[in-house]
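1. give me coordinates for this.
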Amino acid sequence: MEGLLRKVFRQLRQGVNSILEKEISRNEFFMLKALGDGPLRASELSRILEVSASHITSMSDSLVEKRLIERKRDLTDRRMLNIAITQKGQDKLQELDEKKTNYLFQRFESLDEEELQTLVGLFKKLDSERNE
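-> Prediction:
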């Protein structure tokens, strides 16, 4: 069972990566998603994405270069930088999110509605964070 779970998860991850990595990395995609609700500081992004501050800096540099995000000085504390998604970044996020969703629909189209609901229910049951 463990091997099968690992195999299916790897296939799903590789499929999503193949969609995203033509344009941005998976981690950059998650960074854009995190910024979709509004600007954040690098330390907040680091905590949300569970990556190091140096990794946030590296991803930020790449996304700034692609003009998908921008760094802005905090109005209340000029020493602090906020990271915000640009309109181009919002558009790219929406486009890639739609591609990812379409891919997942295709992957699960062999399941009927009852099977899909059962699968979701089982994952919810196994989700340790929900059960704490």
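
2. only C-alpha atoms from now on, for both contacts and neighbour counts.
-> OK.

3. and stretch 34-45, how far apart are its ends?
-> Counting by C-alpha to C-alpha, to the nearest Å, you get 7 Å between the two ends of stretch 34-45.

4. now the strands for this structure?
-> Counting by DSSP state E, the chain has strands at residues 40-41, 69-73, 81-85.

5. right, and these - which one's nearest residue 34?
-> Closest to residue 34 of the strands of the chain, according to C-alpha to C-alpha: strand 40-41, at 8.4 Å.

6. what packs against that closest one?
-> Applying 3 or more C-alpha pairs under 8 Å, 6 or more residues apart in numbering; DSSP states H and E, we find strand 40-41 packed against strand 81-85.

7. here is the second sequence; please produce its structure so I can put it next to the first one:
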Amino acid sequence: MFGARCVRLALRHSSSAPLPKHAATAKLLRVKEALEVQNPTSNDVKVQGWVRSVRSQKEILFLHVNDGSSLESLQVVADPGLEPRELSFGSSVEVQGKLIRSPHKRQNVELAAESIRLVGTCDVL
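-> Sure thing, here's the model as predicted:
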């Protein structure tokens, strides 16, 4: 709990760059809240947390993001062009996009990312 609170505070105060137009309307959700959505709508949402895994393929990028609110991670699906170069396991990110119904039976929803902002890197050495 304490770690997620610190990330949120750091996110609020870390960037002086203007937010994208859709950032002001994106609703901030915890991973637990996002995973509990039964009927996803086309509203913009924002999730902040740490990267648990990264898989980049030719046409699609998969991230698993967790903020400590749930034991499960939220799967993020994105275009590989959105991937910041320094993105790795343990990095803190802010992902904005739309919750969509997942085609897989193991998960109810996934986040179709429109933007991925790297908040902090994780030194894996």
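
8. tm score of chain vs chain?
-> The TM-score (TM-score structural alignment, normalised by the length of the second structure) is 0.28; 69 aligned residues with a C-alpha RMSD of 5.3 Å.

9. before we move on, back to that, ranking the strands of the first structure by burial, who's on top?
-> Stretch with highest mean neighbour count among the strands of the first structure: strand 81-85 (a mean of 21; mean count of other C-alpha atoms under 10 Å).

10. and it, what other elements does it pack with?
-> Packed against strand 81-85 of the first structure by the contact rule (3+ C-alpha pairs under 8 Å, 6+ apart) you find helix 26-35, strand 40-41, helix 42-49, strand 69-73.

11. can you tell me which helix in the second structure is longest?
-> As assigned by DSSP state H, the longest helix anywhere in the second structure is helix 2-14.

12. other SSEs contacting that helix?
-> strand 44-56.

13. okay, the angle between the helix or strand following the strand it packs on and helix 2-14?
-> The helix or strand immediately downstream of strand 44-56 of the second structure is strand 61-66, counting by DSSP states H and E. Orientation of strand 61-66 of the second structure against helix 2-14 (axes from the mean of the first three to the mean of the last three C-alpha atoms, to 10 degrees) gives an angle of 120 degrees.

14. other SSEs contacting strand 61-66 of the second structure?
-> For strand 61-66 of the second structure, the packing partners by 3+ C-alpha pairs under 8 Å, 6+ apart come out as strand 44-56, strand 74-78.

15. out of the ones you listed, which is the most enclosed?
-> strand 74-78 (a mean of 23).

16. between strand 61-66 and the helix or strand that that strand is followed by, find me the angle.
-> Per DSSP H and E, strand 74-78 of the second structure leads on to strand 92-101 as the next helix or strand towards the C-terminus. Calculated by the same axes, to 10 degrees, strand 92-101 of the second structure forms an angle of 110 degrees with strand 61-66.

17. angle of strand 92-101 of the second structure against strand 44-56?
-> 100 degrees.

18. next, the buried residues of strand 92-101 of the second structure.
-> Buried positions in strand 92-101 of the second structure, judged by neighbour count with 16 or more other C-alpha atoms under 10 Å: 92-101.

19. for stretch 27-46 of the first structure, same thing?
-> Within stretch 27-46 of the first structure, the residues scored as buried using 16+ other C-alpha under 10 Å are 27-29, 31-36, 39-42, 44-46.

20. again with stretch 57-75 of the first structure
-> Going by neighbour count (16+ other C-alpha under 10 Å), the buried part of stretch 57-75 of the first structure is 59-60, 62-64, 68-71.

21. could you dump the residues you listed to JSON lines with distance to residue 83 of the first structure?
-> Shown next, in JSON lines, are these (distance: C-alpha to C-alpha, whole Å):
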{"residue": "59", "distance to residue 83 of the first structure": "11"}
{"residue": "60", "distance to residue 83 of the first structure": "8"}
{"residue": "62", "distance to residue 83 of the first structure": "13"}
{"residue": "63", "distance to residue 83 of the first structure": "10"}
{"residue": "64", "distance to residue 83 of the first structure": "10"}
{"residue": "68", "distance to residue 83 of the first structure": "11"}
{"residue": "69", "distance to residue 83 of the first structure": "7"}
{"residue": "70", "distance to residue 83 of the first structure": "6"}
{"residue": "71", "distance to residue 83 of the first structure": "5"}
